[in-house]
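In: A predicted structure for the sequence below; I have some questions about it.
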Amino acid sequence: MNGLVVVGADGSASGLAAVEAAAREAQWRGAGLRVVHAFLWPALHVPLGPSELGPPEGGLRNAARRLVAEAVERARSTAPDIDVTHAVVTGEPLTVLEAQSRTAELVVVGSRGVGGFVGLLLGSTAVHLAAHGHCPVMVVREPGGDGPVLLGVDGSPAGAAAVDFAFAEVELRGAELLALHAWTPWNTPVPPPPPAPALPYAGKPGELADTEECLVAEAIAGRRERHPGVVVRTKAVRGRTRETLIEASRTAQLLVVGARGRGGFTGLLLGSVSQALLHHAHCPVTVVRGSVAGR
């Protein structure tokens, strides 16, 4: 067994979908699966046992045990051959899962827990974990299709870890990789002006599009040699990044992105595009922070 996949279990439908996705990820990797439930109530000094007037199987502690047992059963039914362990850890979900991410190769969570507000697309735990996790974080909001693994390419140094993750994931799944870059004249770096004296500063027709197509090729350079069995399609389109990737995710089985792109503010842990994709993509989304590239 190599590595460990961690999944957050909270008893919600979204959480159980995450358990199924995590079980498959563990199976593909030959890794173990740890089902973790963050049990907040002891920290708040709330009575955990059954009420004197209620059934003996009642109470918060027994409820936590039941939801973990359900998650473990769901994982084993999804991938019977994997090694499944479980833990009920006292603490707030983000703190617990962030700590778990230090020793995991992937953490999987549902998009919304049982405590979410009605109509909310994504819970705060999923967003904050994607920003603060110490390994790639997969958020399962919709099951995804049977199409390619979709990689959002932005050409930033921080995005290199996402490219590496996507190639490895495609190899595990036996899928095709679609490396997609969306650009507009407003989100591309401004080239330096030509040295004087020169003709009026203006690019050749189509020069910007050619440059952005080269960006995709450069972003995946070297990975084809390390993953010779992976089928890769590259695509650079003129359009807004988040809308383009959301639309492309309709047929994808997974969307992989970096935490922040080349246009993000310095020090921002999770960019606006990544957040929009977590909220609106039509397939599971894995956010890969640049700082975990060496894992």
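Out: Noted; the coordinates are in hand.

In: going forward, measure contacts and count neighbours with C-alpha atoms only.
Out: Fine.

In: now the helices: where do they sit in the stretch 151-295 of the chain?
Out: 160-173, 207-219, 223-226, 241-248, 272-280 (DSSP state H, counting those that start in this stretch).

In: Touching, residue 11 and residue 69? I think so.
Out: No. Taking contacts as Cα atoms under 8 Å, residue 11 lies outside contact range of residue 69: 10.0 Å.

In: here's the one I want to compare it with:
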Amino acid sequence: MTTNQETAPIVVGVEHTDAGRLAVVWAADEAARRGLPLRLVHALDWPPGIDHDTAPNPHRQTWSDRFRSAGLRALDEARELATSRHPGLAAETVLAHGAPVPVLREHTRDAAMLVLGSRRLSAATELLTTGGIAVPLTAHATCPVVVVRVPEHTTADPATIVVGVDGSAHSEPAVAYAFDEAARRGATIVAVAVRQPSGGLLAGLQMGEEMQEGRLRLAETLAGWTEKYPNVPVRREVAVGHPVKVLRDAAEHALCLVVGTRGRGGFTGLLLGSVGHGLIHHARCPLVIVPTPHGEEAADRH
């Protein structure tokens, strides 16, 4: 499905938690910046044993009514929060039946981006709860997915947007998003290439070559974008270490951290590996995960 980016909504998953409200705030701010409508979606995931279509038992009917009312109340509060920050913002609410992952995945089909809150749980705990929806949604979404664990850092001077660059075609959409966002917000791009340390007697020599390779890939990747956005300041950093720690630390005071879903080295594999899990659970600013269009994935494989 082709999405009209000028009218596509920003979709946010609504839950009645602090993490959910933080996601609504971020999504509302972004919708206002881009002049896009906001779609607030709450998945009514019925507990086992509750029939929400036919419930002859009057006690069950009362319970189901309360469950539905709680969902509607969460949506009303989310819309009030969004429109109170941005009067005039077009905000619709959707109460959908089903588990959060399939419900939200369906809404990404015509979305400009999907915004999720993330509770402060351990990686193992979150993956075993209904709150652990970011990983499966990220793996299959066709639009950028934003995971908001903490507020963006708006007091840093200069304001920065950090983007992970590995030099492959798969990082291009992430770089494109980062430059567009930086231009909208008057921010500085911090482009980070991560080289993992090598062992052995020739480690020092090999690392020198790795660093040079990282600098060359950064220059090649950013060349066209710096020409397209001449007013966006850019800092280039090549660092040695584990990608999760390097990117997490680089973005500690950033407006957001932007990465792609595929790539080489630490970014390989639909963000289902250690880097993806680490950034989803430990990023210290909003994390934006930008997918590679399917056509580009196919071309890259050939």
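Out: Cool, the structure landed. Nothing here was measured: the structure is a model prediction, and the numbers come from that model.

In: Work out the TM-score between the chains.
Out: The TM-score (TM-score structural alignment, normalised by the length of structure 1) is 0.83; 279 aligned residues with a Cα RMSD of 3.3 Å.

In: Which one's more surrounded, residue 11 and residue 69 of structure 1?
Out: Higher neighbour count among residue 11 of structure 1 and residue 69: residue 11, with 19 against 16, using other Cα atoms under 10 Å.

In: Excluding sequence neighbours, find me the nearest residue to the equivalent of residue 215 of structure 2 over in structure 1.
Out: By TM-score structural alignment, residue 215 of structure 2 lines up with residue 213 in structure 1. Distances taken as Cα to Cα, 6 or more residues apart in numbering place residue 236 nearest to residue 213 of structure 1, at 5.4 Å, with adjacent residues excluded.

In: now for that neighbour: what does it line up with in structure 2?
Out: Under the alignment (TM-score structural alignment), residue 236 of structure 1 pairs with residue 238 of structure 2.

In: quick one: contacts for its match?
Out: Residues near residue 238 of structure 2 by Cα atoms under 8 Å, 6 or more residues apart in numbering: 192, 193, 194, 195, 211, 214, 215.

In: The first one and residue 237 touch, don't they?
Out: This means residue 192 of structure 2. Yes. Taking contacts as Cα under 8 Å, residue 192 of structure 2 lies within contact range of residue 237: 4.8 Å.

In: ok, now how distant is residue 100 of structure 1 from residue 135 of structure 1?
Out: Counting by Cα to Cα, to the nearest Å, the gap from residue 100 of structure 1 to residue 135 of structure 1 is 10 Å.

In: Give me the more crowded residue out of those two.
Out: Taking neighbours as other Cα under 10 Å, residue 100 of structure 1 and residue 135 compare with residue 135 leading, 25 against 22.

In: For that one, give me its contacts.
Out: 101, 102, 104, 105, 106, 107, 288, 289, 292, 295.

In: By neighbours, which of those residues wins?
Out: residue 288 (32 neighbours).

In: separation between it and residue 129 of structure 1?
Out: In terms of Cα to Cα, residue 288 of structure 1 sits 11 Å off from residue 129 of structure 1.

In: Need the residues touching each of the two.
Out: residue 137.

In: related to what we said a few turns ago, now render the helices of the stretch 151-295 of structure 1 as TSV, adding distance to residue 187 of structure 1 and mean neighbour count.
Out: Shown next, in TSV, are the helices of the stretch 151-295 of structure 1 (distance: least, Cα to Cα, whole Å; neighbours: other Cα atoms under 10 Å):
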stretch	distance to residue 187 of structure 1	mean neighbour count
helix 160-173	18	20
helix 207-219	11	15
helix 223-226	25	12
helix 241-248	9	18
helix 272-280	12	21
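
In: Now do the same for residue 224 of structure 2: its match in structure 1.
Out: In structure 1, residue 224 of structure 2 lands on residue 222 (TM-score structural alignment).

In: What's the local residue count around its match?
Out: 10.

In: before we move on, what SS does residue 39 of structure 2 have?
Out: Secondary structure assignment for residue 39 of structure 2 (DSSP: H, G, I helix; E, B strand; the rest coil): strand.

In: ok, it touching residue 92?
Out: Yes. In this structure residue 39 of structure 2 lies within contact range of residue 92 using Cα under 8 Å: 5.0 Å.

In: Neighbour count: the two, which is higher?
Out: Between residue 39 of structure 2 and residue 92, counting by other Cα under 10 Å, residue 39 is the more crowded of the two (26 against 15).

In: so what corresponds to that one in structure 1?
Out: The pairwise alignment with structure 1 assigns residue 39 of structure 2 to residue 34, based on TM-score structural alignment.

In: Strands of the stretch 51-200 of structure 1, start to end?
Out: 84-90, 106-110, 137-140, 149-152, 176-183 (DSSP state E, counting those that start in this stretch).
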